[in-house]
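Novice: Sequence plus the predicted model coming up.
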Amino acid sequence: MMNSTHVTFFTLSAYFDTGRLKYVYFLVVMTLYSLIVCSNVLLIVVICVNRTLHEPMYLFLCSLFVNELYGSSSLFPLLLVHILSNSHTVSAPLCFLQIFCIHFYGSVEVFTLGAMSYDRYVAICLPLQYNMYMSLRNVWVMTASVWLYSVLATLAMLSLSAPLQLCGNIIHKVYCDNFSVVKLACYDTSVSNIYGLSYIFTVIVGLIAMILFSYMRILKVCLSGSRRTRQKALSTCIPHLSSIVNFSFGAFFEIVQGRFNMNGVPNMVRIFLSLYWLTCQPLFNPLLYGLNLTKIRIICKSLGTRR
């Protein structure tokens, strides 16, 4: 029997021998990571250097892009190493560092999307009070609170899982995940499970309820407003709604895969679903917002045609 003091490394068992195809997989993943880095860095720079974009919605977007750059970097470098490697082990400290980074990314992402929903609600439903509720000071306070709370919530989660006595060191994924480590515990993990479920059903469900409420009110205003009002609201809300649906889809399958037995699902499908929420948000959000938000599209176009 193992305990936590003897587990010095974890084995990521979801990798399988692909022969020479591993170089193809490496190039595909490397290309995806390069696209994520380039597109997110470009939009971060565009928002930071253009004063016309120093508005609440774009500052929240900047925070979102920074988080996606950070979240993808917690996954892809190690993933690329393991694709080419014949040994799919990771040291315990590095594993827990990856767990912290990935769960911190998820927390910041969902809270930032919630803050953006509130911003759109105030802008469309309470336009005369927008400058009061969404002053730059309030935006910075909200953004800082999102990042600080996410750090504390993730550290609290790790403080419950890291000391657990473990009876194994095999994680059935291509990266380290907190619940996968908790399932290796020798003894009762009810405290850790209660914390995880409480976080999901109070914070996450609460945020989803707030987002749904915001968009119900926005929809009501759009239906009762002029055609121009509807077009303006839709142009800013559709990218945000698409991002929320995309993230919720990925997070849902990640939670299901962690909590339920997925042995009947093909290995490649499980790998795809586990990577979806860490890959598609950073990849698609710059495209969604870059193409749909007029100010960003115009500035990016001017940068591309400038000599």
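Specialist: Done, it's in.
Novice: switch to C-alpha atoms for all contacts and neighbour counts from now on
Specialist: Will do.
Novice: What ranges does this structure have for its helices?
Specialist: Using DSSP state H, the helices found in the chain span residues 21-49, 56-73, 76-84, 92-125, 130-133, 136-161, 178-182, 190-198, 205-224, 227-259, 267-292, 294-305.
Novice: ok, structure two:
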Amino acid sequence: MVEFSSNSTDILTLQGFDLPPQGVYAAFIFATLNYLVILFCNLFLMATIITNKSLHQPMYILLFNLPINDLIGSSALFLQLIKEILLDSRYIEASNCIAQAFFIHIYGVGSLLIISAMAYDRYIAICNPLKYSTIMTNSHIAKIIASVWLVALLLIGVLFFLLLRLPRCTSLISHTYCSNPSLLALVCADTTINNIYGLFITAGLQVFSVGLILYTYLQILLACFKSKRSDTKSKALQTCATHLTVFLILECLGFFTIISYRIKQLSPHSRRIIGASNMIFPPTLNPIIYGLRTKEIRQRINMAIRKTVNP
């Protein structure tokens, strides 16, 4: 690797995975294939929803935003990672680093808000089925989707406004990708406001999303147990199980990432891998989980495959 020194904080240095020379090609192939799988699965799920009118329902319109969000997060990570491996360079322009961090945080906030919106939709559908069509109108769905993205942009916009007002004194990012905490570590000024605001939106989003999902799903479970129709009960529980699986994967990975920074015995290499897993596993697994566990989507995918094999 070609090294150079620079006193300019316009060029930042990523910590990287410290790959041995013989592992570079394997890492490049793995990262590229992983990104291609994420692109294919999420774009295929989006295309399935777009091209099938039977899926133009509130549940699937909300679901459509999840692969969009997953593509934002995975692209922010993989495009820089693949470039880093291909060019054998850990250097990144500060503007590109800030852009990567911004989209990664949009992905994190968007994931929680979209899954929360989907839980609300299922709550209305199962607990108030007679009022569902009058509540979940096209205009109401549009307001929910607009609110999700506007809240994400507003929260993260303020976060990075607070960050960009501060001067940077060092240039080493102690991670494999850029994030608000890693950029904040480069600052040589008082970061109290940034830390308070960061904790506020993290705690606020967790309380909101976890609280909403716990409440709605408890109400759904009660409604299912009271229902005398076994087919309705089975379909409702299957749909909720799918949403909960996606939510738990996201929460568990976030929890492991936080814990990894508290375990001093854990190697920095393992800590970086755990941190990157947040942008690798959910975007890979989400479209597969929804494709396999959602009956309507599974049927449309099977029909598309049969038409391809037997035109």
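Specialist: Sure thing, it's come through. Fair warning: this is a prediction, and the values are worked out from it, not measured in the lab.
Novice: if we can go back for a sec, adding distance to F9 of structure 1 as columns, could you present the helices of structure 1 in CSV?
Specialist: Listed next are those as CSV, based on distance: least, Cα to Cα, whole Å:
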stretch, distance to F9 of structure 1
helix 21-49, 24
helix 56-73, 21
helix 76-84, 14
helix 92-125, 5
helix 130-133, 49
helix 136-161, 15
helix 178-182, 12
helix 190-198, 21
helix 205-224, 35
helix 227-259, 20
helix 267-292, 21
helix 294-305, 45
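Novice: I'd like those helices laid out as CSV, including distance to F10 of structure 1 and mean neighbour count.
Specialist: Putting the helices of structure 1 into CSV (distance: least, Cα to Cα, whole Å; neighbours: other Cα atoms under 10 Å) gives the following:
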stretch, distance to F10 of structure 1, mean neighbour count
helix 21-49, 22, 16
helix 56-73, 20, 22
helix 76-84, 13, 17
helix 92-125, 6, 21
helix 130-133, 48, 14
helix 136-161, 15, 16
helix 178-182, 9, 20
helix 190-198, 20, 14
helix 205-224, 32, 16
helix 227-259, 17, 16
helix 267-292, 18, 19
helix 294-305, 43, 13
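Novice: correct me, but Y23 of structure 1 touches L84?
Specialist: Yes: here Y23 of structure 1 lies in contact with L84, judged by Cα atoms under 8 Å, at a distance of 7.1 Å.
Novice: Quick check: V246 of structure 2 vs L130 of structure 2, distance?
Specialist: Going from V246 of structure 2 to L130 of structure 2 by Cα to Cα, to the nearest Å gives 28 Å.
Novice: Revised request: answer the last question for L163 of structure 2.
Specialist: As for L163 of structure 2, its distance to L130 of structure 2 is 48 Å (criterion: Cα to Cα).
Novice: before we move on, what about L12 of structure 2?
Specialist: Here L12 of structure 2 is placed at a distance of 57 Å from L130 of structure 2 (Cα to Cα).
Novice: Compare the two and say which is more crowded by neighbours.
Specialist: When neighbours are counted by other Cα atoms under 10 Å, L12 of structure 2 and L130 differ, and L12 comes out ahead with 24 against 11.
Novice: what lines up against that one once you look at structure 1?
Specialist: Superposed on structure 1 with TM-score structural alignment, L12 of structure 2 falls opposite F10.
Novice: What count of nearby residues applies to the closest residue to that match other than its chain neighbours?
Specialist: Excluding the flanking residues, the one nearest F10 of structure 1 by Cα to Cα, 6 or more residues apart in numbering is N169, at 4.8 Å. Residues lying near N169 of structure 1 (other Cα under 10 Å) number 23.
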